[in-house]
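**Student:** no sequence for this one, just the structure:
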């Protein structure tokens, strides 16, 4: 009985170690997937950046134009 208990304990310890390893791997994979999602969300294409710059420049010129009109210019 003692020998059977030893083998049962060894098998359970091995299974527990395997399960812990799989949990660590799963956690690491989830972290990597979350990091990839964050990176994909924050990445901008060159076209998006171009439109952003164009929009900001348009806003700045509109603001300057309205200030000039308010000050009595044309």
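**Tutor:** Perfect, I can see it now. Values in this document were obtained by computation on a predicted structure and should not be read as measured data. Numbering: from 1, shown residues only.

**Student:** okay, CA-based contacts and neighbour counts for the rest of this
**Tutor:** Fine.

**Student:** the helix or strand hosting residue 9: what's the following helix or strand?
**Tutor:** Using DSSP states H and E, residue 9 falls within helix 2-42. Where DSSP H and E defines the elements, the next helix or strand beyond helix 2-42 is helix 46-70.

**Student:** return the distance of that next one from the chain's centre.
**Tutor:** In terms of CA atoms, centre = their mean, to the nearest Å, the gap separating the centre of helix 46-70 from the centre of its chain is 30 Å.

**Student:** in it, which residues are buried?
**Tutor:** Under the neighbour-count criterion of 16 or more other CA atoms under 10 Å, helix 46-70 has nothing buried.

**Student:** before we go on, here's another structure to hold up against the first:
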């Protein structure tokens, strides 16, 4: 993992890279799927990307753990 030392701080974690790559795959107005909603951070990031005031959008979030589903439903 020596290559991570050369990258700027934003790239020093795989999470940072993931959030930079999301807009390549999903865009405003798209429907998106978060197959492991977990702590909802990825789901919210997707909502912020696809949210469009002119049309309705969908981000489907699912998980097999009931605790994470309860946390998601609180949003």
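**Tutor:** Yep, it's here. All figures in this text were calculated on a predicted structure; none of them were measured in a lab.

**Student:** after superposition, what's the TM-score here?
**Tutor:** Structural agreement between the two chains, given as a TM-score (TM-score structural alignment, normalised by the length of structure 1), stands at 0.21; 31 aligned residues with a CA RMSD of 3.6 Å.

**Student:** ok, back up a step: any idea how far the helix holding residue 9 of structure 1 is from the chain center?
**Tutor:** Distance of helix 2-42 of structure 1 from the chain centroid (CA atoms, centre = their mean) equals 23 Å.

**Student:** could you list every helix and strand that it packs against?
**Tutor:** Using 3 or more CA pairs under 8 Å, 6 or more residues apart in numbering; DSSP states H and E as the contact definition, helix 2-42 of structure 1 packs against no other helix or strand.

**Student:** measure residue 34 of structure 2 to residue 45 of structure 2 for me?
**Tutor:** With distances taken as CA to CA, to the nearest Å, residue 34 of structure 2 is found 10 Å from residue 45 of structure 2.

**Student:** neighbour count for these two, which is higher?
**Tutor:** When residue 34 of structure 2 and residue 45 are compared on other CA atoms under 10 Å, the one with more neighbours turns out to be residue 34, at 16 against 13.
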